[in-house]
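>>> Below is the sequence, then the predicted model.
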Amino acid sequence: MAPYESDDAQGADRGEEARSGRRRAARYAVPVAVVGVAAATIGLVPALADSGDPDLPRITAQQLIQKIAASDVQRLSGTVKVSTDLGLPDLGGLESGLTSGMTSGAGSGSADPQARLTELVTGTHTLRVAADGPDRQKLSLVEQGAEYSVIHNGKDVWGYDSKSNQVSHGTAPAGKDRRAEPPATPKDFADEALKSVDDTTSVTVDGTARVAGRDAYKLLIKPRQSGTTVGAISIAVDARTGMPLKFTLTPKSGGAAVLDAGFTEVSFARPAASAFAFTPPKGAKVTEREDAPGKGAQRPGKGLEGIQGKGLEGAAGPTVLGKGWTSIATFDTGAKGGLPTGAKGGDAAGFLGSLGEKVSGSFGKGTVFSTRLVNALITDDGKVYAGAVTKDALVKAADAGK
C-alpha cells in the first residue's frame, strides 16, 4: 500500500466537486514526466525520521514526487517568510533605481505587481497568502506600517499600495497560466525546480521535519554536474496533502541559503469570500494596465533555461548553451565597450563596472559580476554570458563562442 492511500480514498468520497477541482487545478501540477524520471536519478532509499523529527511512514523519492504531482490543494491561507541572500553589495539608493528601470519605469510606491514584487529579490519579507481555486488568490507583502497586496478575483487583478494609496488594475491572464502574481510561495519555487529534474540531477528523501505545525517529508535535489554554483535544493512536503511547505536553495560555496521560502503558519480551510473583494479606496490614484501581470514573467528554473523575451535595450532573446545546471544564457546587447550605457543607465553602468572583476581570454576582455548564485560576464564587444555557473565556466563559454 502506498503511503497515505487512505487520504486519497477519503478525497475520492468528496464526489464530483473534488474531481472538478482537480481539472481546474491542472495548471498547478508538476508535469507527469517528472514522475517517470529514471531510477538512476531518483533515490530509492526510503526516508527515516531523524531523532526528534516526526515518525512518518517510509517513502521513496519516486513516491514523494508522485505525491506532489497528485496534490490538489485548492484552498488555503497562511503566512510565508521569504529570505533572499544573493550576496549583493550595498548599493544604497542605486539599487532601487536599477530595479525601477528594469520594471517598465515603475518607481517607488508603484502599485504594479511586477514592479513591487521584485522587492523579494533581496532581504527578508513576510507575505500573507490566500487562495480559493484558480480564480481567486491574494498575496500581501507586509511592511512596517504599510502593506502591498495583489488581489486576483475572477477576471480582475488589483494591485494596491497602502502607503502611497495607489492602485493598479488589469485583467487576469487567460488559458492555462491564470496566476496573477510572480512566484513567491514554496509551491511556486518547488514546481519550477521539479521541472528541472533530469539525468543531471540527483533526487533523494532526506528525512522528515515539522513545518508550520505540520508533519513533512524532505526532498533533496542536488546537481550531478560540476561547474554550477547551486549546492542543493531542499523541499519540505506536507505529509498529508503533498503540498510543498518550505523551499530552500543553498549555494555550492556554503553558508546561508540564497533563497529560503517557507510557511510559518498555514490552514487548508476555505478563506472567506471577503478576502478577495477589493474596491479602490476613496482618493486613490488608479492606473489601468494594458498588459496583464504575469505576462512574460520570469520564473526561476535550472540554470537560466527559463529566461524568455528580450535582453537589454531591445536585444534579441538569449541563446542557451549547454544543458542542465551548467546551462548558460548568452545574447548580444549591441553595445560596444562593455556595459550598456543607455539614457537611464550611464551613471549606474560606471558604478557597477567598478564592482566587477576584469577578465580576459581568447574572446577578448570583459567584466564578470558575481553573486552567490548567478554570475554574468559582459564582454567589451557587448556580449553577455550568464548562468548559475562559475566565473571560469563563463570565460570558457565566451572563448568557445569566438
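Yep, it's here. Numbers count the residues shown, from 1 in each chain.
>>> all contacts plus neighbour counts: C-alpha atoms, from now on.
Fine.
>>> Show me the helices in the stretch 301-402 of the chain, by range?
346-355, 391-400 (DSSP state H, counting those that start in this stretch).
>>> So which elements touch the last one?
In this structure, helix 391-400 packs against strand 357-361, strand 375-379, strand 383-387, with contacts taken as 3 or more Cα pairs under 8 Å, 6 or more residues apart in numbering; DSSP states H and E.
>>> In CSV, list those along with mean neighbour count and distance to V121.
Listed next are those as CSV, based on neighbours: other Cα atoms under 10 Å; distance: least, Cα to Cα, whole Å:
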stretch, mean neighbour count, distance to V121
strand 357-361, 14, 23
strand 375-379, 26, 15
strand 383-387, 25, 16
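>>> And here is the other one:
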Amino acid sequence: MAETRKASRYVVPLAVAGVAAATIGLVPALAASGDPDLPEITAQQLIEKIAASDTQTLSGTFKVTTDLGLPSVAGLADSFAGGSPSGGSSSVDPQERLTQLVSGTHTLRVAADGPEKQKLTIVDGSDEYSLIHNGDDVWAYDSASNEVFHEKGDASDRPAEEKELPGTPKELADEVLKAAGDTTSITVGGTAKVAGRDAYQLVIKPKQGGSTVDSVKIAVDAKTGTPLKFTLASVEGGKPVVDAGFTKVDFARPAASTFDFKAPKGAKVTEGAAGADGADGAAHGKAPEDLEKEFDGLFGGMVPGAGGAGAEGMNVIGEGWTTIAKIDTGAPAPKTGEAPQEVQGFLDALGDKVSGKFGSGTVFKTKLVNALMTDDGKVYVGAVTKQALVDAANAGK
C-alpha cells in the first residue's frame, strides 16, 4: 500500500539522506589537517556524483546534534496535557519519538538492505528505541517501557512511482544548479575524512542578505557518492544549528537477521489502524504519512525550493533564502499574564519587543527560524533576521 511504501522512508532518509534531503545537507567545519588528497571536481560533477549514487546496503552509527538556540523547556510540557510531557500519547509512537531528533544530541544505529529492509535505533544510555521496516511490516519498540507499535500493509497494493525525475545524473545536476539561480552559491569546499572515508565537501551559501543561514554543507563519499555528514550553520556563529553524520559506516549488506523482530514477552503491542480493524486503503495506519509531513514542516523551509505548498491563507513575501510567510490569524496577540507562568517565561526568553510603522509586536527568535507576531494578530515567519521581519511588516502597512 502507499502508506507502507512511505513507511520505508522512516529509516533510510534519516540515516542516509533524510535530514540531508530535507535541509539540503548539514556539515560543521571540518579540520584542515589530514584532509585526503583527491582529484579535483567541480560542483556540477559532485552533484552528478550524488545523483548517480545507488547505495542500497549499509550499516553504521549516526550522530545528530541540533542547536536552535532555544531556552530550556523544563516544566513547559507539564503546563499542557495535565502534566504529561507527551500529551498522553504512547512513548512508542514513531511520530513522537522521531521528531525528538530535532533537539539535543542523539546517537543512532542504522542499517539498510534495499527499499524493503531498514532499521534505525536511537540509543539513550542503556535504553533503546528501534524502528524496523521489513517487507510489509513496520515495527517500533521502546525498551524502557517495553512497548511495541506494529503496522502492516500489502505490498501488492503499492502503486508505481508517479513522480518523474530527470533521466540522467547530469540532468538532475543541471536542475539543481538551475534552481540555485541568482540566490545561491554552490561550490566544492575541499575534502575531508568522515567515518574513516574520503569525502568531498559541497558548500551551499545564500547570496542574499538577511538570511539566518550562513552555509549548508554536504560531505560526499568520494567513492560511492553517498552523503556522509551534513551541517547547517547560522549567521549567529557558534555551534551549528544541525550537525548530522556518520561516525562509522559500512556499505556491505547487513545480516538478514538484523531486520527480524519479535515482540518481547510481556510487551504491550499497539497495532496500526489496518492491523487493529483489518481495514485497508484509506483506513490504513497514518503514522508514516504523518511523520513525513512532520519532517517536511520542520525542515522544509530551511532552503529555497524545499518543503510543500504553503498553508491556506498564507501570503509569501520575497524569494529564495529570504522568503517570508505572512499569516493573518485574525486574533490579537496574548497579553502578559494570560499564559501559565512557565509558558510566559519561555515566551519572554524567546521574544524581543519591536515596533515600527506596522505598530508593535514581538519577535520570537531561534538561530534559524524567526517569527514576528504583531499585536494585531499578524505573523511573519522565515529563516531571516529580526530586521528583515520588521521591514516586511512595515512594507505591509
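That came in fine, so what should we check first? Fair warning: this is a prediction, and the values are worked out from it, not measured in the lab.
>>> got CSV for the helices of the stretch 301-402 of the first structure, with distance to G213 of the first structure and mean neighbour count too?
Shown next, in CSV, are the helices of the stretch 301-402 of the first structure (distance: least, Cα to Cα, whole Å; neighbours: other Cα atoms under 10 Å):
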stretch, distance to G213 of the first structure, mean neighbour count
helix 346-355, 43, 14
helix 391-400, 41, 19
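>>> and G361 of the first structure, which of these is closest to it?
helix 391-400 (6.4 Å; Cα to Cα).
>>> so where in the second structure does that closest one end up aligned?
Using TM-score structural alignment, the residues of the second structure aligned to helix 391-400 of the first structure are 386-395.
>>> After superposing, tell me the mean distance of the matching stretch to the first structure.
Compared with the first structure after fitting, stretch 386-395 of the second structure deviates on average by 1.6 Å (mean Cα distance after the TM-score superposition for the first structure).
>>> Buried ones in stretch 246-260 of the second structure, by neighbour count?
F246, T247, K248, V249, P254, T258, F259 (16 or more other Cα atoms under 10 Å).
>>> Tell me which of the helices of the stretch 301-402 of the first structure lies nearest to Y217 of the first structure.
Here helix 391-400 is closest among these (Cα to Cα), at 34.6 Å.
>>> Give me the contact list for the closest one.
227, 321, 328, 359-363, 368, 370, 375-377, 385-387 (Cα atoms under 8 Å, 6 or more residues apart in numbering).
>>> So the residue mapped onto L120 of the first structure from the second structure, which state does it fall into?
Using TM-score structural alignment, the equivalent of L120 of the first structure in the second structure is L101. Under DSSP: H, G, I helix; E, B strand; the rest coil, L101 of the second structure falls in the helix class.
>>> Spit out the contact partners of L101 of the second structure.
V64, T66.
>>> corresponding residue for S110 of the first structure in the second structure?
Under TM-score structural alignment, S110 of the first structure pairs with S91 in the second structure.
>>> what's the offset of stretch 341-348 of the second structure from the middle of its chain?
26 Å (Cα atoms, centre = their mean, to the nearest Å).
>>> for stretch 171-178 of the first structure, that is, sorry about that
Using Cα atoms, centre = their mean, the offset of stretch 171-178 of the first structure from its chain centre is 18 Å.
>>> Could you list the buried residues of it?
Neighbour count says stretch 171-178 of the first structure has T171, A172, P173, R178 buried, by 16+ other Cα under 10 Å.
>>> what does that stretch contact?
27, 134-135, 152, 154-157, 179-180, 291-295.
>>> Determine which two of these are furthest apart.
R27 and D291 (20.9 Å).
>>> ok, and the closest non-adjacent residue to the residue of the second structure most remote from its centre?
Largest separation from the mean C-alpha position in the second structure: K357, at 35.8 Å (Cα atoms, centre = their mean). Once flanking residues are discounted, K357 of the second structure sits nearest to N394: 5.2 Å by Cα to Cα, 6 or more residues apart in numbering.
>>> ditto for E116 of the second structure
That would be G135: by Cα to Cα, 6+ apart, it lies 4.9 Å from E116 of the second structure.
>>> again with S164 of the first structure
Nearest to S164 of the first structure is G109, by Cα to Cα, 6+ apart, at 5.6 Å.
>>> do you know which of the helices and strands packed on helix 391-400 of the first structure lies nearest F189 of the first structure?
Here strand 383-387 is closest among those (Cα to Cα), at 17.7 Å.
>>> Give me the mean distance between that closest one and the second structure.
So strand 383-387 of the first structure averages 1.8 Å relative to the second structure (mean Cα distance after the TM-score superposition for the first structure).
>>> Run through who's touching that strand.
So strand 383-387 of the first structure is contacted by 303-304, 326-334, 338, 374-378, 394, 397-398 (Cα under 8 Å, 6+ apart).
>>> and what of stretch 346-358 of the first structure?
Residues outside stretch 346-358 of the first structure that contact it (Cα under 8 Å, 6+ apart) are L94, L98, L339, P340, T341, K365, G366, T367, V368, F369, S370.
>>> got a list of what D291 of the first structure touches?
Neighbour list for D291 of the first structure: G170, T171 [criterion: Cα under 8 Å, 6+ apart].
>>> what sits against the aligned partner of R224 of the first structure in the second structure?
Matched by TM-score structural alignment, R224 of the first structure corresponds to K207 in the second structure. Going by Cα under 8 Å, 6+ apart, K207 of the second structure touches D182, T183, T184, S185.
>>> Now do the same for the first one: its match in the first structure.
Counting by TM-score structural alignment, D182 of the second structure corresponds to D199 in the first structure.
>>> Confirm that match sits in a strand?
No. Looking at D199 of the first structure with three-state DSSP, it is coil, so not inside a strand.
>>> Hmm, S162 and the residue nearest to S164 of the first structure touching each other?
No. Judged on Cα atoms under 8 Å, G109 of the first structure makes no contact with S162 at a distance of 9.0 Å.
>>> Out of the contacts of stretch 346-358 of the first structure, give me the two with the largest separation.
L94 and K365 (26.1 Å).
>>> Sketch out the helices for the first structure, chain order is fine.
Along the first structure, the segments classed as helices by DSSP state H run 5-12, 16-24, 32-35, 61-70, 94-102, 113-116, 186-195, 346-355, 391-400.
>>> winner for burial among these?
Highest mean neighbour count among the helices of the first structure (mean count of other Cα atoms under 10 Å): helix 113-116, with a mean of 24.
>>> Report the distance from that one to the chain centre.
Distance, centroid of helix 113-116 of the first structure to centroid of chain: 14 Å (Cα atoms, centre = their mean).
>>> Go ahead and confirm T212 of the second structure touches K365.
No. With contact defined as Cα under 8 Å, T212 of the second structure does not reach K365; the gap is 10.5 Å.
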